[in-house]
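In: Sequence first, then the predicted structure, then my questions.
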Amino acid sequence: MLFTSGQDLFDQVATLPGVREVVAPDGTPPPRYNVSPTQQVPLIRLEGDTAQIDAARWGLLPTWKKDDTGAPLFNARGETVAEKSSFRSAFKARRGLMVLDGYYEWKTDGTDKQPYYVRPESGLLYAAALWETGLDRLSTTMVTTEATENMSWLHHRLPLFLAPEEIRTWVEGTPEEALALVAPSRVAGSFVWQEADKAVGNVRNDYAELMSAK
């Protein structure tokens, strides 16, 4: 995954429905072109007309966890997000947005694996997210669903990317209203993609050229 940062992120978050003020108490997270679970990602939380941007650990840390060992909870299946103990509490009351320019996905064809960089035709992607403060750390996870028809060739799962008119319902609606949005993304039909550099497989590689194959 990769994400934007700085003034571009600040300005685009300001265009979200109903947002009049954007705050980033610790500054916006630095630009990244290759992010893996347990690293820091931008998390947006909405309260009234204010959007707050914070860096959060990608991998949810529920309040009942005693340490951060074990597989990181970097995604939550939409089909069970309202019931599974790891996500149930956050789904009820702590829903936010993970924001990114695009994401990488690997396609396996026989013995060969090729990464692709997927992005919208314009703007940012806002993934339905949950957040927690277990272990006194802000952490987040993204909700996933079955892939849309146009993206199923690449992978059978897809993050729940929200349309602008869905964002307020996801963050501020009742659990029942939020759950009604859990379906294959309505914005994925506008996605474009290209082969990415296989060096993206090593998270220590973090530069813009990863988005295109050599």
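Out: Thanks, I have the structure now.
In: hey, let's count contacts and neighbours off CA atoms from now on
Out: OK.
In: where does Val99 fall, helix, sheet strand or coil?
Out: Using DSSP: H, G, I helix; E, B strand; the rest coil, the structure places Val99 in strand.
In: Please report how far it lies from Ala127.
Out: Counting by CA to CA, to the nearest Å, the gap from Val99 to Ala127 is 6 Å.
In: now Leu100
Out: 8 Å.
In: how many neighbours does Val192 have?
Out: A count of nearby residues for Val192, using other CA atoms under 10 Å, gives 14.
In: repeat for Ile44
Out: 24.
In: Might you report the residue contacts of it?
Out: Ile44 is in contact with Ala51, Gln52, Ile53, Asp54, Gly96, Leu97, Met98, Val99, counting by CA atoms under 8 Å, 6 or more residues apart in numbering.
In: Hmm, Leu43 is touching Glu132, no?
Out: No. Contact between Leu43 and Glu132 fails when scored by CA atoms under 8 Å: they sit 11.2 Å apart.
In: tell me, what's touching those two both at once?
Out: Common neighbours of Leu43 and Glu132, counting by CA under 8 Å, 6+ apart, are Thr140.
In: More neighbours: those two, which one.
Out: Per other CA under 10 Å, whichever of Leu43 and Glu132 has more neighbours is Leu43, with 29 against 25.
In: try this one side by side with the last:
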Amino acid sequence: MSSKNDVNAHQFGFALEILKLLAEKPRKKAELENLLCDRGFASGDLSQKITRVIGKLRDCGFNIKGVPNRPYELLESVFPVILSAEQRQALAMAAAKTPGLVCLIRTRKDMTETVPFQEITTTPEFSIAQVVEGDLLGTHTQSAKSLLFPTPASAYLPYATEFLGTVDPDGKQRLYAAQNLPTIDPTWDNNIRQQLDTYGCILDQNVPN
């Protein structure tokens, strides 16, 4: 017999899977049933479960559009973006003077290993990427036009922004939010500055906030 915790975990996973599927694109209930069945949620009456869970998600603030014989559509999500310390990275992207090239500088927030613990910024990683028909192709980072997500202002985020999805060489996916123009940090070492000069990277000379 399943414990109450197992049941709750299953229900939570079921709701998250519905959100993930609707975040990709609008889907009819029959399509949701097939996809959820493939993901191991085949027990019971899936049609009733989907209807019930979507109702609960709406009660939680998710704006999910759905009318008879039409796909369910996630219009607005109130789900926060939760990132681990390893995922909290910054990617500065700037045009290079050489046509078809862009300069990438990636940094990450980290904590010191000894007391008193302090937040530090890791040493910047510099790389060059090509832009081919709108797709970003680099040794350390790749992306595509389909991974650029403009989002309008909402009650959760009171201003419009853009999200850029990237893929690392090991297949790890990352999500970056557009924040401001890339700037040269005075703490960067001479090696980074020399690479910026070598490729003619076009950055703002002001110090970032």
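Out: Received the coordinates, thanks. Keep in mind it's a predicted model, so treat the numbers as computed, not measured.
In: Superposing both, give me the TM-score.
Out: Overlay of the two chains. TM-score (TM-score structural alignment, normalised by the length of structure 2): 0.23; 75 aligned residues with a CA RMSD of 5.0 Å.
In: hang on, the earlier thing: any chance of the contacts of Ile44 of structure 1 in CSV, plus neighbour count and distance to Glu172 of structure 1?
Out: Listed next are the contacts of Ile44 of structure 1 as CSV, based on neighbours: other CA atoms under 10 Å; distance: CA to CA, whole Å:
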residue, neighbour count, distance to Glu172 of structure 1
Ala51, 22, 12
Gln52, 18, 14
Ile53, 26, 16
Asp54, 21, 18
Gly96, 26, 9
Leu97, 27, 12
Met98, 25, 15
Val99, 24, 17
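In: longest helix of structure 2?
Out: Criterion DSSP state H: the longest helix present in structure 2 is helix 4-24.
In: Give me the buried stretch members for the top strand by length along structure 2, please.
Out: If you go by DSSP state E, structure 2 has its longest strand at strand 101-111. Buried residues in strand 101-111 of structure 2, counted by 16 or more other CA atoms under 10 Å: Leu101, Val102, Cys103, Leu104, Ile105, Arg106, Thr107, Arg108, Asp110.
In: Specify which member of the residues you listed is nearest to Lys20 of structure 2.
Out: Arg108 (26.6 Å; CA to CA).
In: That closest one touches Thr121, doesn't it?
Out: Yes. Taking CA under 8 Å as the definition, Arg108 of structure 2 is a contact partner of Thr121 at 5.7 Å.
In: Give me the common contacts of these two.
Out: In contact with both Arg108 of structure 2 and Thr121: no residue, using CA under 8 Å, 6+ apart.
In: helices or strands up against the helix or strand containing Trp106 of structure 1?
Out: Per DSSP states H and E, Trp106 of structure 1 falls inside strand 103-109. Judged by 3 or more CA pairs under 8 Å, 6 or more residues apart in numbering; DSSP states H and E, the packing partners of strand 103-109 of structure 1 are strand 112-120.
In: Next, the angle from the strand it packs on to strand 103-109.
Out: Strand 112-120 of structure 1 runs at 150 degrees relative to strand 103-109, counting by axes from the mean of the first three to the mean of the last three CA atoms, to 10 degrees.
In: and strand 112-120 of structure 1, what does it pack onto?
Out: Using 3+ CA pairs under 8 Å, 6+ apart, strand 112-120 of structure 1 sits against strand 103-109, strand 191-195.
In: need those strands in JSON lines with distance to Glu21 of structure 1, can you?
Out: Shown next, in JSON lines, are those (distance: least, CA to CA, whole Å):
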{"stretch": "strand 103-109", "distance to Glu21 of structure 1": "27"}
{"stretch": "strand 191-195", "distance to Glu21 of structure 1": "29"}
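In: Which of those strands sits closest to Val13 of structure 1?
Out: strand 103-109 (18.4 Å).
In: Could you list the buried residues of that closest one?
Out: Buried, per 16+ other CA under 10 Å, within strand 103-109 of structure 1: Tyr103, Tyr104, Glu105, Trp106.
In: Which residue ranges of structure 2 form helices?
Out: 4-24, 29-38, 46-59, 190-198.
In: could you check the angle helix 29-38 makes with the longest one?
Out: Pointing back at helix 4-24 of structure 2 there. 130 degrees.
In: same for helix 4-24 of structure 2, what does it pack against?
Out: Applying 3+ CA pairs under 8 Å, 6+ apart, one finds that helix 4-24 of structure 2 contacts helix 29-38, helix 46-59, strand 73-76.
In: helices or strands up against the last one?
Out: Helices and strands touching strand 73-76 of structure 2, as assessed by 3+ CA pairs under 8 Å, 6+ apart, comprise helix 4-24, strand 63-65.
In: who wins for proximity to Arg52 of structure 2 among those?
Out: Set against Arg52 of structure 2 and scored by CA to CA, these come closest in helix 4-24, at 10.0 Å.
In: Pull out the buried positions in that closest one.
Out: Buried residues in helix 4-24 of structure 2 (16+ other CA under 10 Å): Phe14, Ala15, Glu17, Ile18, Leu19, Leu21, Leu22.
In: Equivalent analysis for stretch 53-65 of structure 2, please.
Out: For stretch 53-65 of structure 2, by 16+ other CA under 10 Å, it's Val53, Ile54, Leu57, Phe62, Asn63, Ile64.
In: Noted, bye for now.
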